[in-house]
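> Next come a sequence and a model predicted from it.
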Amino acid sequence: MKRIVALLVLVLVFVAALALGSQNGQLVQFNYLVAQGEFSLAALLGLFFAVGFVVGWAVFALLLLRLKLQNRALNRSVRRQSRELDTLRSGTSGE
């Protein structure tokens, strides 16, 4: 349910940005590393919004992957220690 609400909010923000951007046809000069160009302000804002969204998801995915790998390693360690503990318990209870 939280995902649906979050997705709905994201879509609403995107639609509002498109609506406001379509009303703004102003051209702006954009200087980047090797050249410069004249772009529509709405297109430039949309581009930076999309790039920021993709970069944010990429960072999130990398952090999530790192946590999942760490979780897997810790679960392996817990299973190994549980087996050792069971072995020690069964060895001492038989005496």
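That came through fine.
> only C-alpha atoms for contact and neighbour calcs from this point on.
Fine.
> just the strands in the protein please.
Per DSSP state E, the chain carries strands over the ranges 27-31, 36-40.
> Which elements pack onto the first one?
Read it as strand 27-31. Contact here means 3 or more C-alpha pairs under 8 Å, 6 or more residues apart in numbering; DSSP states H and E; on that basis strand 27-31 packs against strand 36-40.
> Apply 10 Å and report the result again.
strand 36-40, helix 41-93 (3 or more C-alpha pairs under 10 Å, 6 or more residues apart in numbering; DSSP states H and E).
> and those as JSON lines, adding distance to residue 19 and mean neighbour count?
Putting those into JSON lines (distance: least, C-alpha to C-alpha, whole Å; neighbours: other C-alpha atoms under 10 Å) gives the following:
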{"stretch": "strand 36-40", "distance to residue 19": "14", "mean neighbour count": "13"}
{"stretch": "helix 41-93", "distance to residue 19": "10", "mean neighbour count": "12"}
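> adding another structure so you can compare the two:
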Amino acid sequence: MKGLLTFLVLIIVLVIAVIIGSRNQELVTINYLIAQSELRQSTLMAIVFSLGVVIGMLTFFSSWLKLTWKVKSLRNQLKRLSTEE
């Protein structure tokens, strides 16, 4: 049931993204430090959103990995303390 609900929310978000993307077709000039390019506004929004998702996933993964190592360390410490008694 939870998977179905997640799937439906994902479909709704994708439909909203397609609608927003189809309504924003203007060209936008992007100025980099050494270059300049023109992109459609919907493409720029997709790129920025994707970068945000990737950065968020990397941040989540690094904190998850740190906590996993901490749990493993605490379990080893608990095993050592329980075998000493």
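Nice, I can see it. Remember, predicted model here, so these are calculated numbers, not experimental data.
> Tell me which of the strands of structure 1 approaches residue 85 of structure 1 most closely.
Comparison of those against residue 85 of structure 1 by C-alpha to C-alpha identifies strand 27-31 as nearest, at 64.7 Å.
> what angle do the closest one and strand 36-40 make?
Relative orientation of strand 27-31 of structure 1 versus strand 36-40 (axes from the mean of the first three to the mean of the last three C-alpha atoms, to 10 degrees): 150 degrees.
> Residues in contact with strand 27-31 of structure 1: which ones?
With contact meaning C-alpha atoms under 10 Å, 6 or more residues apart in numbering, strand 27-31 of structure 1 is reached by 36-44.
> how about the residues you listed, which pair is most distant?
Spatial extent of those (C-alpha to C-alpha) is set by the pair 36 and 42 at 17.2 Å.
> show me the contacts for residue 18 of structure 1.
Residues near residue 18 of structure 1 by C-alpha under 10 Å, 6+ apart: 12, 24, 42-43, 45-46.
> of all these, which comes closest to residue 81 of structure 1?
Nearest to residue 81 of structure 1 out of these is residue 12 (C-alpha to C-alpha; 49.8 Å).
> what's the residue closest to the geometric middle of structure 2?
Nearest to the mean C-alpha position of structure 2, counting by C-alpha atoms, centre = their mean, stands residue 53 at 2.7 Å.
> where's it relative to residue 39 of structure 2, distance?
Distance of residue 53 of structure 2 to residue 39 of structure 2, given as C-alpha to C-alpha, to the nearest Å: 20 Å.
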